[in-house]
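[1] only geometry, no sequence info:
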């Protein structure tokens, strides 16, 4: 379902603290579901009206019994009213619960879509598990508000008003005494609502922090175990648990203070009616039937009053969850995707040699960028990555190599300069258009829970079996597929836990090659490979460079020396560019990198036969 951000929850302000504003805010959540709300309200009111009619019939039964009249028809009418009330109330409750689920479904769709499209800078500021808790825990609390509190507030108020009118008709004096008791309880409840709201907000925030810290620890569990940090992590998470506990206890304390107030209104009213009403019957001021009817209305009044008090408290608690959801929905997001046809694997590639007039696949012109505006990472960097060639980026840690990849993927926007794809400024292309041209294999290889086939075809879910087999062979995954129960349909476990680091790297490489990108970005692709597989991967990279631009971040000479050009980065600028031998002769920075063993000397390489025969090169039509 399509909605604009304006239709979504917004961060709460101080004006939202009042109960009236909170009710109005929660009511806005039912936009688009008002018909269901009206039907549910109508059914609930009908059921309540049938309930209000029962004391009048009971009064007639008592009075008729005193006069010795036939009671059968009245008893049948009373039974029919009771059964009809129960059936109507059940229908109304079902409509309410279904409406609540629909509102939550709508919110969750909006939240999931928003969180998946947030600007990358926002993920640097917020913890992912806390954002996830807004989709789960907070929306569940809002479901209770929408499916119960709002209608209970309306119907409870109307039913209470109806009962009060009938009680006024039966005995105004008794009603005055009941009203005084209820007023005292109402003052107590209202004084507690603000504290319940604040405590609920703290509890929801603490629950989000628990999820975030636990995700942090579980995501690095091997490190935690090796460094014997289980107790420290448990203590860190325990602080959040204690905070949630304290907030929960405060909420419970305030809610427990509300319970006696509600009991005062209910039990106190009942006792007053019983005592004072009994005395009035003994003095013949009222009939026994009047007392029975008034007592029934007093007991009926207790339920709607309780539901009203409970609904107001739940609405105030729900405002805490609403505020967190509103904050998430207001976080800056990337522009919405355009409707583009599904991307299928390319079956044709360009084969003409790169000419002097062909624009490079990627070009950076005087590009500047910093994750923090006051601390630039790239300082006027310029270089190109031509089609059908391999370009290597080398430099010390922090020189800006991975940042170049992040900008090429449009995860961030440059602060200055130009980023061009095939000669077109990135600003003239949508992010989706830019990303459809590239594939990335980064250091943190992403393998998701699922089958080997699902991971390989993640970017190309409609790939043919021939294409899948091609990249499985190219990435040396045949042995992995043979080892897994089910082969390509074998499960890899959470984050690829059943694979080694090198195998995860090769899965990511197969995924990238299957997409047949125009620009292939490889971030230290050989970092997890042994010597044999490293040599094999080097051959794959050369083959891939025959049909697309390959831009690789490399620390190993085995990767660098086969590149058509090497770009040397130093402190966010490109200080040299050229082939390996030329840079050794002309670039002091490059020589220093090699001498410092950041680039390993070629003499350490195996001189065995080159296993290029194990690969089928990427050719047109494949």
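    Noted; the coordinates are in hand. Since this is a predicted model, take the numbers as computed values, not measurements.
[2] Going by C-alpha atoms from here, please, whenever you check contacts or count neighbours.
    Noted.
[3] what's stretch 302-311 in contact with?
    Stretch 302-311 is contacted by residues 145, 148-150, 152-153, 155-157, 159-160, 189, 262, 265-266 when judged by Cα atoms under 8 Å, 6 or more residues apart in numbering.
[4] run the last query once more with 7 Å
    For stretch 302-311, the surrounding residues in contact (Cα atoms under 7 Å, 6 or more residues apart in numbering) are 149, 150, 152, 153, 156, 157, 159, 160, 262, 266.
[5] likewise stretch 247-254?
    Stretch 247-254 has contacts (Cα under 7 Å, 6+ apart) with 192, 196, 199, 200, 202, 203.
[6] Generate a PyMOL selection restricted to the buried entries among the residues you listed.
    PyMOL command restricting those to the buried ones, with burial defined by 16 or more other Cα atoms under 10 Å:
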select buried, resi 192+196+199+200+202+203
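[7] in stretch 576-595, what's buried?
    In stretch 576-595, counting by 16+ other Cα under 10 Å, buried: 576, 577, 578, 579, 580, 583, 584, 589, 590, 593, 594.
[8] From residue 245, how far off is the residue most central in space within the chain?
    Per Cα atoms, centre = their mean, the C-alpha nearest to the average position across the chain is that of residue 132, at 4.1 Å. For residue 132, the distance to residue 245 equals 20 Å [Cα to Cα, to the nearest Å].
[9] Against that first model, consider the following:
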């Protein structure tokens, strides 16, 4: 039963990978990927053809040498030059086309994943649901790179090795002839020996490489511990200096490095054993078929050229058979990267599905028939489907100032519902008809660039003259930024929390919206400053409705109304399908192609090739 489950998991893995990746080739008008792929396959065929011609050339050369024919030997030298030039051109073309295909596929897939991830607040919502999709930046930047590069590399080399195997098995079979073993005529003995030789090599390399798992893990653990000690020393630099503890800390760091040295030595011993076998294996692969064929050569059944040709064909067959062994770490790395990208895609699909709900079981965002902002019969759930707010109704008229506080998590969720980025719950949200509404959270988003654009945003920066910008900065007590309007900085990092919140109010003065919804947007300010900024909005924008949701350090008397939110009873399930989906997401996931994890332990990624150098 478990084998069936694992097989099903592997099939699902490949189906999901195909669903994500193959539209790059199959979508209408995608002629470039098809052309690049076809050209890459054609170049692989050319490479195999050149290897085959080189194999035939070696037979002709040694036959000419055996006959001591200077004319034929010189002719073979000229042929070799042509083969060499052809090989150089084919390999260079293969590299250029392969890298072009890898980059083009990565560009397409990166744009596709970012497009889905950054659409309709899914990047925010996906971070709130359980599952193995953390660190989306690494999945997009690194895992998509590994996924596309490794897939093209693996497919190209596999195609090459399959053609190599098919081509040279036939040649090796024809060159093997017949031998008599215990009175029985056996055909193609070199083919059988090539398979046996490659199989024994794989098993021995696996046995020798397996102990490297422990030594590699130990070394990586000690490397991580050493890095942690260095980071801790940096973070506690002042405390160490005040305690005059440099000597003790230096000794601890030296001891930590010595543990790495011991692990390094253990790993070196294991690598030495493996590379000793690898070196002998490669050297013997070149001589072994010659030794086997020597009796037939001495009997006159083989020419010298045919003997050398069979030796080369033997090496090509064993090299082709070594593809799974040599590429196990790469396949495992590719599998892991694909899983990580698929997990991110799955999370985005889940929140997109939940955001698309409509009807009585969804939060319906509609334009109100009149000039008001409100919610009616609104039930808000946690991202896991459990209740957070029950049956809330609120209506805000133009020019009103309303404070909504109470339970911090409930208030934060309510703000996100009104802002349109929280899909979990059901009820109705009426947005003001034909009016500009601006929602600002605790931390203002400031794009990198000049302060002028960061303050007013590109869509209105051209409409705001310097006088209006300077006036807005002065009104929120940020006059000191006036001389830096055209400086390009990462302003979200340059400014502290209080200054960012003041800058948010300066942006409001420039945008002059009809409706403002603030979520904890004054919590970094002192009470006096928070109240002063609210009075500023009331004075400068008297027709603007202001809703402050969450913490406000100032006085509640600055508002026309106040609503205190109470959190729902813990554990009550509001969205049954969402709750069931979250429970399923917490179950451990089966890894597809699990055999790779077991086999890979015998072939560490930093170890040498076991079959050819």
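    Structure received. These numbers were taken from a predicted model, which means no experiment stands behind them.
[10] Any chance of a markdown table for the contacts of stretch 247-254 of the first structure, columns distance to residue 503 of the first structure and secondary structure?
    Converted to a markdown table, the contacts of stretch 247-254 of the first structure look like this (distance: Cα to Cα, whole Å; DSSP: H, G, I helix; E, B strand; the rest coil):
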| residue | distance to residue 503 of the first structure | secondary structure |
| --- | --- | --- |
| 192 | 59 | helix |
| 196 | 52 | helix |
| 199 | 48 | helix |
| 200 | 46 | helix |
| 202 | 44 | helix |
| 203 | 42 | helix |
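[11] Which of the contacts of stretch 247-254 of the first structure sits closest to residue 182 of the first structure?
    residue 192 (15.7 Å; Cα to Cα).
[12] Helix or strand: which one has the nearest residue to that closest one once chain neighbours are set aside?
    Excluding its sequence neighbours, the residue lying closest to residue 192 of the first structure (Cα to Cα, 6 or more residues apart in numbering) is residue 254, at 6.3 Å. Following DSSP states H and E, the helix or strand that holds residue 254 of the first structure is helix 230-263.
[13] before we move on, back to that, keep only those of the buried residues of stretch 576-595 of the first structure that are in strands.
    576, 577, 578 (DSSP state E).
[14] In contact with the closest residue to residue 338 of the second structure other than its chain neighbours, which residues?
    Counting by Cα to Cα, 6+ apart, residue 338 of the second structure lies nearest to residue 147, which is 5.7 Å off, once chain neighbours are set aside. Residues in contact with residue 147 of the second structure (Cα under 7 Å, 6+ apart) are 334, 337, 338.
[15] Among those residues, which one sits closest to residue 247 of the second structure?
    Checking those against residue 247 of the second structure with Cα to Cα, the nearest one is residue 337 at 43.4 Å.
[16] counterpart of that closest one in the first structure?
    Per TM-score structural alignment, the equivalent position to residue 337 of the second structure in the first structure is residue 321.
[17] What distance do you get for that match to residue 152 of the first structure?
    20 Å.
[18] picking up where we left off before, find me whatever residue is spatially closest to the match of residue 337 of the second structure, sequence neighbours aside.
    residue 138 (4.8 Å).
[19] mind listing the helices for the stretch 351-500 of the first structure?
    Secondary structure of the stretch 351-500 of the first structure (DSSP state H, counting those that start in this stretch): helices located at 401-408, 431-435, 452-456, 465-474, 478-483.
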